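Asker: No letters, just coordinates:
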C-alpha cells in the first residue's frame, strides 16, 4: 500500500516533471515577490531584532558559500542562508496565510527553495515548481489537522506553531525537488524533516523573539533534510500515519486523510493562501478594518471612553490574553499580537495600506492609553465564521453617549476581500523600498516576472541585495 508520504512525494515530482497549471505558476511568482519584500523590510529594521541575531550566529558558524542571505549579501551554506531568509520572511508578521489551517506557508518554503536553487544553479522554472509543491504539501498537512467541529487547528489547540511544524516538511519537499531527488528520495527527505520540525506559540501571548525565527529554522531543517536524504539518510515510510508518526505525535492521531491527499494536483490549497495588508498577527486584521472604518466615519479618538472588541472565541488567547500583556505590550513586536494596541493604532492613524511598519516602530504612549480602554470579548457571529475567514465587531462609547460600531465578516485581504494587484504592488514597493532604491525595486519586480524563464535565481537574489549592505 502506498503510504501518505509517498503519495505526497509522487505529487511533488509531478509538479517538477509534468508542469503546473498556469494559474499556479502565476501565483507562485507573487509568493516569491512577497517574501522578498518582507525579507528586505525586515532586514532594514533596527538592530536588536531576531534576524540580526540569526545572521550573526550563522556568520560564527561559517562554512561553504553556496547561497545568499537577503539584504546582507553574505554567502553562506544553503541551510544557513535558508535560516536567515526564513527568519527575515516571518520576522515582521507580514507573511501570507492559508485558511482555514491558519498557516504561513511561503515563509519557510520559499527561502528553502531559493537556497537550494542557488546552491545547485537550478533554473527559475525548477524553483517555481518546487515552491508550488512545497507550499501545497505544507497547506495539506495543515488542512489535515483542521477539524470543522472544533473550528480550529489541533496544532493551535495544543499550543504548537503549525507553520514551523508543517513548514519544515514543505520546505524539505521543495528543496528535495531542486536537488533532483526522485519520489523515493523526496519521501525520505520529508521523513527526515518530520523529526526536525517544532515550534511553540507562547511567544504570541507573553513576548520573546523566538517565534520570528520559527520559519527560518523550518527552512534550515528542510534544506538540511533534503541534503541528508541526497546523501543516503532515510525516513520511515509511515512517518505521517504510523503508530509513532507525525500525526500521532503532534495531534494525538486525529487527522483528515482526505484533506491531506484527495485531489492532489487538481484542487490547489496553494490558491487559497491570502496576503496580509497589515504587518501584524492575522487575527488582529478584522479589528483593524473596523477601527479604520470608524475613523473614516469621523470618530475622534479623544472622544472615546470605552471600546469593546468582539472577535472569534479561539483567538482571544492570542490577541487578548493575558489582559495586562495585551493592553501594555512589552515591545513593538509584541504589540503586533495585541488586539487592544492594534485597534488603538488604527483609530489614531496609520500608513501604507492602513497600518504600516512605521506604526510599530515604537510603543506610543498615546496608543497605550487608548489600548487600555479596549475590552475584548467573544463574538458569536465571528466565532461561527472562524477560521474560514477572520471577522470582528468594534463598538465604541463616546463622551456624548453615542455608541458607533462597525462589523466586518471577512478581513481585508481575506478570501472574500482579496488585495488587488495594485495593493500588492504597493505593499511590495513599500517593503522593498525600505532597503533598496526605487530603480532597484522596479528591476526586482521585472526579474520576478521573468523568473520562470530565467536560467538561474542568482540574478534575482543579486537584485535583492543593497549596493551598500545595511
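Answerer: Okay, I see it. Remember, predicted model here, so these are calculated numbers, not experimental data. Numbers count the residues shown, from 1 in each chain.
Asker: hey, let's count contacts and neighbours off CA atoms from now on
Answerer: Will do.
Asker: ok, now which ones touch the residue positioned nearest the centre of the chain?
Answerer: Nearest to the mean C-alpha position of the chain, by CA atoms, centre = their mean, lies residue 104 at 3.0 Å. By CA atoms under 8 Å, 6 or more residues apart in numbering, the residues touching residue 104 are 95-98, 163.
Asker: Among those residues, which lie within strands?
Answerer: 97-98 (DSSP state E).
Asker: Select from the contacts of residue 104 the one having the most neighbours.
Answerer: Sorting these by how many neighbours each has (other CA atoms under 10 Å) puts residue 163 first, at 30 neighbours.
Asker: Not counting residues beside it along the chain, what's closest to that one?
Answerer: Among residues not flanking residue 163 along the chain, residue 103 sits closest, at 5.0 Å (CA to CA, 6 or more residues apart in numbering).
Asker: what sits against the one you found?
Answerer: 97, 139, 142, 162-163.
Asker: Distance check, it against residue 185.
Answerer: In this view, residue 103 and residue 185 are 26 Å apart by CA to CA, to the nearest Å.
Asker: picking that back up, measure the residue nearest to the residue nearest to the centre of the chain when sequence neighbours are not counted to residue 281 for me?
Answerer: For residue 104, ignoring the flanking residues on the chain, the nearest one in space by CA to CA, 6+ apart is residue 97 at 4.5 Å. Distance of residue 97 to residue 281, computed by CA to CA: 10 Å.
Asker: before we go on, here's another structure to hold up against the first:
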C-alpha cells in the first residue's frame, strides 16, 4: 500500500462541504438522472420482495415519525426510509454497478438523497448535487479496478457496497445538511469505524441488507457529526487507517483522491440481467448459443471468467432462486436454456426445469488471472466432440459498452408498469429525467406512495 503525506481526510471533507456551490457538467447531470431511472425501476418492483418484507416489518415496530417516503408505503424518519428503500434497490441484484470496484452506489446514495431531501424539504437541485457528491466519494474510496480497493476488499471477504456505501451515504447527508469540511470529515470517519458486510452472506437476505444498512449508517453518522460528535479523522490516511484494517497484507493499489480530473459517475454501469455482475459476461455469451444446441447432445460446457467471478458467484450448486443469482454455472445453464435472466426468471420454477438443472451439472468454470472482468468465453462441447464457441468482449451495460437511454427506459417500464400502471410510470420516469428541476422531487415522492 503506498504512503503519502497528503491529508486525505481534509480532501474528503472539503469536497463534501463544497457540494452546494459546485457546478456539474451536463453529461454528469444526465448520468445522475440515468442512475435515478434505473434506481427507481429496481426499487419499486422489489418494494415487497422476500428480502425486504422483514426489514419493513422490523422498521414499523420503531414507529418513528418523519417525512421520508418508504417506497410504496408511508413516511418515517430518513434513516429508516433509506434502510428499507436501499434494501429493496439491491434485493434482486438488478441495480447499477461501479465497474472500477466500489459496488452498487445507487441504493445507498439515491435512497439517502431522496429520504433526507424529503425530510428537510431540500431543493431539488441540492438533492441532485448531494447524490453526485456521495457517488463520487463512494467510487473514489472503493475504486481502482482489479488491483484497487473494492476488488481487494472482495478478495478479503468484504462487500464494497456495504463498506464504502456507508461513506457515500454519509457524504450525501452531510452535503444536504450543509455541514462544513470538519463536520463532514467526522461524519465520514464515523462510517469508517462502523463499516462492514461480508461476501459470505451473498445468496441470503444479508446482501441486499448491506445496501440498506449502509444508507442508514451514513445518515446516522452525519446526524452525529452535526451534533458535534468527534470521530477518528485519521482513519482515511494510508497508515493505520481503515484500509490497513480491512486489507492487512497491504496488497492493494489505492487510487488518488483526485476530484478534479474526470467523474466516477461517468464510469457507472447498468444491469440487464437480475443476477450478480460476475455472472453477466458468461451468461451473455451463452445466450448466443441457446438456439444452436440440443440439450441432450451437450457433453460439457467450459466457461472462462475473470478470477474475481468465483469470489462472488462461485456457487456450483445453488438450492434457492437467491443463491442462483450468485452461480456462474447456474446462470450459464439458464442462458443456454433460453432464459433471459430477467428478475422473474429467478423463481422456484426454474429449478423444476430439467434443461437447466442437468446442464448446470455439466458446466465447468475456470478462473483466469488477468482476464478482463467484463469478458467471458463459453465452449459447449457436444457428444460428437464438436465445439460451439461464444465470447463476450465487454458486457452490455459496461461504460465501454453502455446501455442507451432507451434501453434504460425499456427496463424501467418492464419493472414499473405492472406495479404502478402505465400513466404513473410515465409520470415518474418523466420526473426522473428532469430531476433537479423544481417539482421533480415532489412528483416522485407523491407517486412513490403507491396510492
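Answerer: Noted; the coordinates are in hand. From a predicted model like this one, the values you see are computed outputs, not experimental measurements.
Asker: What would you report as the TM-score here?
Answerer: Overlay of the two chains. TM-score (TM-score structural alignment, normalised by the length of structure 2): 0.93; 443 aligned residues with a CA RMSD of 2.0 Å.
Asker: ok, back up a step: what is the nearest of the contacts of residue 103 of structure 1 to residue 406 of structure 1?
Answerer: Within the contacts of residue 103 of structure 1, proximity to residue 406 of structure 1 (CA to CA) peaks at residue 97, which comes in at 24.2 Å.
Asker: Was I right to think the closest one contacts residue 274?
Answerer: Yes. The pair residue 97 of structure 1 and residue 274 qualifies as a contact (CA atoms under 8 Å) at a distance of 5.3 Å.
Asker: Can you give me every residue that contacts residue 171 of structure 2?
Answerer: 16, 130, 133-134, 137, 184, 187-188, 218, 222.
Asker: Secondary structure element holding residue 300 of structure 2?
Answerer: If you go by DSSP states H and E, residue 300 of structure 2 is part of strand 298-306.
Asker: And residue 390 of structure 2, by the same measure?
Answerer: Taking DSSP H and E as the criterion, residue 390 of structure 2 maps to strand 387-392.
Asker: mean per-residue distance, that strand to structure 1?
Answerer: Following superposition, strand 387-392 of structure 2 is found to deviate from structure 1 by 1.0 Å on average (mean CA distance after the TM-score superposition for structure 1).
Asker: mean offset of the helix or strand following that strand relative to structure 1 (after superposition)
Answerer: Going down the chain from strand 387-392 of structure 2, the next helix or strand is helix 405-420, by DSSP H and E. Once fitted to structure 1, helix 405-420 of structure 2 is off its aligned match by 1.4 Å on average (mean CA distance after the TM-score superposition for structure 1).
Asker: What are the contacting residues of helix 405-420 of structure 2?
Answerer: Contacts of helix 405-420 of structure 2 (CA under 8 Å, 6+ apart): 34, 37-38, 40-42, 44-45, 272, 424-425, 429, 450.
Asker: Likewise for stretch 29-49 of structure 2?
Answerer: Contacts of stretch 29-49 of structure 2 (CA under 8 Å, 6+ apart): 52, 71-72, 85-86, 88-92, 94-96, 106-107, 110, 128, 131-132, 265-266, 270, 405, 408-409, 411-413, 415-416, 419, 429, 432-435, 448.
Asker: 7 Å instead?
Answerer: Residues external to stretch 29-49 of structure 2 that are found in contact with it (CA atoms under 7 Å, 6 or more residues apart in numbering): 71-72, 85, 88-89, 91, 94-95, 106-107, 132, 265-266, 408, 412, 415-416, 419, 429, 432-433, 435.
Asker: Now for residue 370 of structure 1: which residues touch it?
Answerer: Neighbours of residue 370 of structure 1 in contact, by CA under 7 Å, 6+ apart: residue 344.
Asker: Could you find the counterpart of it in structure 2?
Answerer: By TM-score structural alignment, residue 370 of structure 1 lines up with residue 359 in structure 2.
Asker: same deal with residue 426 of structure 1?
Answerer: Under the alignment by TM-score structural alignment, residue 426 of structure 1 pairs with residue 410 in structure 2.
Asker: What count of nearby residues applies to that match?
Answerer: Counted with other CA under 10 Å, residue 410 of structure 2 comes out at 11.
Asker: Residue 239 of structure 2 too?
Answerer: Applying other CA under 10 Å, we find 16 residues neighbouring residue 239 of structure 2.
Asker: Surely it is in a strand?
Answerer: No. Read with DSSP: H, G, I helix; E, B strand; the rest coil, residue 239 of structure 2 is coil and lies in no strand.
Asker: ok, it - contacts?
Answerer: Here residue 239 of structure 2 is in contact with no residue (CA under 7 Å, 6+ apart).
Asker: residue ranges of the strands in structure 1, please?
Answerer: 67-68, 75-76, 97-98, 146-147, 152-153, 273-274, 304-311, 374-378, 392-398, 405-408.
Asker: Just name the most buried of the ones you listed.
Answerer: strand 67-68 (a mean of 26; mean count of other CA atoms under 10 Å).
Asker: can you tell me the mean distance of it from structure 2 after alignment?
Answerer: Relative to structure 2, strand 67-68 of structure 1 is 0.6 Å off (mean CA distance after the TM-score superposition for structure 1).
Asker: elements contacting that strand?
Answerer: Using 3 or more CA pairs under 7 Å, 6 or more residues apart in numbering; DSSP states H and E, the elements in contact with strand 67-68 of structure 1 are strand 75-76, helix 78-91, helix 106-120.
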